[in-house]
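*Asks:* Show me how the following folds:
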Amino acid sequence: MSSVEVIMASTLPGNPHGFLGRRGGISTGDLAGLNVGTGSNDERAAIVENRRRAVAAVLPGAELATVHQIHSAEAVYCARAWPHDDRPHADALVTDRPGILLGILTADCAPVLLADREAGVIGAAHAGWKGAIGGVTDAVIAVMETRGARRDRIVAAVGPCIAQASYEVDDGFRDRFIAADAGNARFFAGRQFDLEGYVGQRLRAAGIALVEALHLDTYADPDRFYSYRRATHRGEADYGRQVSLIGLPPKPA
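*Replies:* A predicted model of the protein is given here:
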């Protein structure tokens, strides 16, 4: 049995965290590996076990908190993990509660993990192109500030997502970004869009001084990551979702 691969960011030392891919899970077939997506057609028991393994690999004993992701710019505060059927519709979440592990699911979109260690406040955001241009990173920072974080202390990491070389878009897509800000033209090479670069720049423009991009392409590495676009291009019937996690360790007794 292979172990769960936990990819860590140098910007987040001291915060239990990890960008997980597909290694170390029990799902089979097109979804083989650590699929955690309840929206897939995977067996429920496999998803539950994969989620258990993911939590154990990053912060054993923690409660996993996720949201019903809708490609929005909505961010919410998490005081405790919600029951699966009662999760808020949002694409980012924030906590200052030890023992909670924030989880964001992706399959090409950019996962963003954030922390203000001094304030003891963490955040996680799902930044697909819709959420990114809509301001999901601004929203998660704003909620972190309500819990005592300061943007000049917040550090962030942008995890595995579809890379520019793999992300061809149409002219309407490009025109939308340039209409929002002419400077966004720098994130396009012809019809190839740099989602990771765009998300990183949104974070820096919001006042986050330290932003790390991991430069890992979900589309181009099928052994390591799930990818919606790759599954579509291959004509596969379904696709898995990987999870990115950040938490605060429980306080000593």
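*Asks:* all contacts plus neighbour counts: C-alpha atoms, from now on.
*Replies:* Noted.
*Asks:* SS state for the most centrally placed residue in the chain?
*Replies:* Centroid check for the chain by CA atoms, centre = their mean gives Pro111 as the closest residue, at 2.1 Å. What DSSP: H, G, I helix; E, B strand; the rest coil gives for Pro111 is strand.
*Asks:* close enough to count as contact, Ala209 and Val155?
*Replies:* Yes: the pair Ala209 / Val155 is scored as a contact, 7.1 Å apart, by CA atoms under 8 Å.
*Asks:* neighbour count winner among the two?
*Replies:* Using other CA atoms under 10 Å as the criterion, Ala209 and Val155 rank with Val155 on top: 20 against 15.
*Asks:* what about the helices in this structure?
*Replies:* Using DSSP state H, the helices of the chain run over residues 44-58, 129-134, 136-146, 171-180, 195-205, 228-234.
*Asks:* Would you mark the buried spots in the fourth one?
*Replies:* Looking back up the chat, that one is helix 171-180. 174, 177-178 (16 or more other CA atoms under 10 Å).
*Asks:* Reformat the residues you listed as a markdown table; add distance to Arg186.
*Replies:* Shown next, in a markdown table, are the buried residues of helix 171-180 (distance: CA to CA, whole Å):
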| residue | distance to Arg186 |
| --- | --- |
| Arg174 | 11 |
| Phe177 | 10 |
| Ile178 | 9 |
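*Asks:* structure for this one too, so we can compare:
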Amino acid sequence: MVEPVRARSLAAPHGFGTSAFGDCGLGSGDPAAGANRGAVAEAVLPGAALTSVYQVHSAEAVVAEPWPVDARPHADALVTDRPGLLIGIVTADCAPVLFADAEAGVVGAAHAGWKGALGGVTDATIALMETLGARRERIAAAIGPCIARASYEVEDGFARAFAPDDERFFTAGRPGHLQFDLEAYVAHRLAAAGIARVEALGLDTYADEARFFSYRRATHRGEATYGRQISVIGLP
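*Replies:* Reported below is the predicted structural model:
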């Protein structure tokens, strides 16, 4: 049986999907995407409903509902306190972040690409979890498979969007370019928001072709499309 990647820190049913489940992106045109998503859900919380959002690289977080696929709100994070409802986000190099306050019975999931991370998508997720009864000092967060610093080349000007004290997340690359550590930046944002338990799995989607889809890898190869993995969390 195929199993998703798990985090040690999350005391709630969850999993970071891999390419072994197949493409889970509803916008990819893969007719098997719905069934593949269902397989991940069954591996994490059998019998649960799975819901998601229409991701747009924003900092918007919403309280999850079992929306029809064609009625998903445009957002990049969702939270719930509803047992039996799995929430999920898809990624293919961006950082999937799963959250849990087991005591309050509140969980969250965020899609943190560089734009969403910079804009505060993780902060928005934490704040919305608090409206459902979570407390940030109890929340654990895990950062799943995403593109690593060694694989994430950006142009020099990219770093100007970040605060001066964020320079430590960039290292020199070839002339005119830098290497960006998205995972470390997301972990920094979580810690700055008061999350004491932050687990970074350290898995590079670009480099680990055997286990993960990667938008950038597909682009570098000139491939017409790319797959997405889904990361889910819920309450029993």
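*Asks:* can you list the helices of structure 1 in TSV and add distance to Tyr219 of structure 1?
*Replies:* As requested, the helices of structure 1 are arranged in TSV below (distance: least, CA to CA, whole Å):
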stretch	distance to Tyr219 of structure 1
helix 44-58	21
helix 129-134	16
helix 136-146	23
helix 171-180	19
helix 195-205	13
helix 228-234	6
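*Asks:* Need the counterpart of Asp123 of structure 2 in structure 1.
*Replies:* Structural alignment (TM-score structural alignment) places Asp123 of structure 2 against Asp138 in structure 1.
*Asks:* How many neighbouring residues does the residue lying closest to that match once chain neighbours are set aside have?
*Replies:* Setting aside the residues directly before and after it, Asp138 of structure 1 is nearest to Ala206 in space (CA to CA, 6 or more residues apart in numbering), at 6.6 Å. If you count neighbours by other CA under 10 Å, Ala206 of structure 1 ends up with 15.
*Asks:* do you know how far the residue mapped onto Ala206 of structure 1 from structure 2 is from Asp81 of structure 2?
*Replies:* Per TM-score structural alignment, the equivalent position to Ala206 of structure 1 in structure 2 is Ala193. As judged by CA to CA, to the nearest Å, Ala193 of structure 2 and Asp81 of structure 2 stand 21 Å apart.
*Asks:* before we move on, what about Met129 of structure 2?
*Replies:* For Met129 of structure 2, the distance to Asp81 of structure 2 - CA to CA - is 9 Å.
*Asks:* how far away is the aligned partner of Arg138 of structure 2 in structure 1 from Asn184 of structure 1?
*Replies:* Alignment note (TM-score structural alignment): Arg138 of structure 2 maps to Arg153 of structure 1. Separation of Arg153 of structure 1 from Asn184 of structure 1 (CA to CA): 26 Å.
*Asks:* For those two, work out which one has more neighbours and name it.
*Replies:* Asn184 (18 against 15).
*Asks:* Can you find the partner of Arg87 of structure 1 in structure 2?
*Replies:* Using TM-score structural alignment, the equivalent of Arg87 of structure 1 in structure 2 is Arg72.
*Asks:* burial count for that match?
*Replies:* Neighbourhood size, Arg72 of structure 2 [other CA under 10 Å]: 16.
*Asks:* That one contacts Val53, doesn't it?
*Replies:* Yes: shown here, Arg72 of structure 2 and Val53 form a contact pair, counting by CA under 8 Å, at 5.0 Å.
*Asks:* how about the strands in structure 2?
*Replies:* 14-16, 49-52, 61-63, 77-80, 85-91, 95-101, 106-112, 140-143, 153-155, 170-172, 177-180, 197-200, 229-233 (DSSP state E).
*Asks:* so which of these gets nearest Gly133 of structure 2?
*Replies:* Proximity to Gly133 of structure 2 (CA to CA) singles out strand 106-112 among those, at 7.3 Å.
*Asks:* whereabouts in structure 1 does the closest one align?
*Replies:* Matched against structure 1 by TM-score structural alignment, strand 106-112 of structure 2 falls on residues 121-127.
*Asks:* mean per-residue distance, the matching stretch to structure 2?
*Replies:* With mean CA distance after the TM-score superposition for structure 1, stretch 121-127 of structure 1 departs from structure 2 by a mean of 0.3 Å once superposed.
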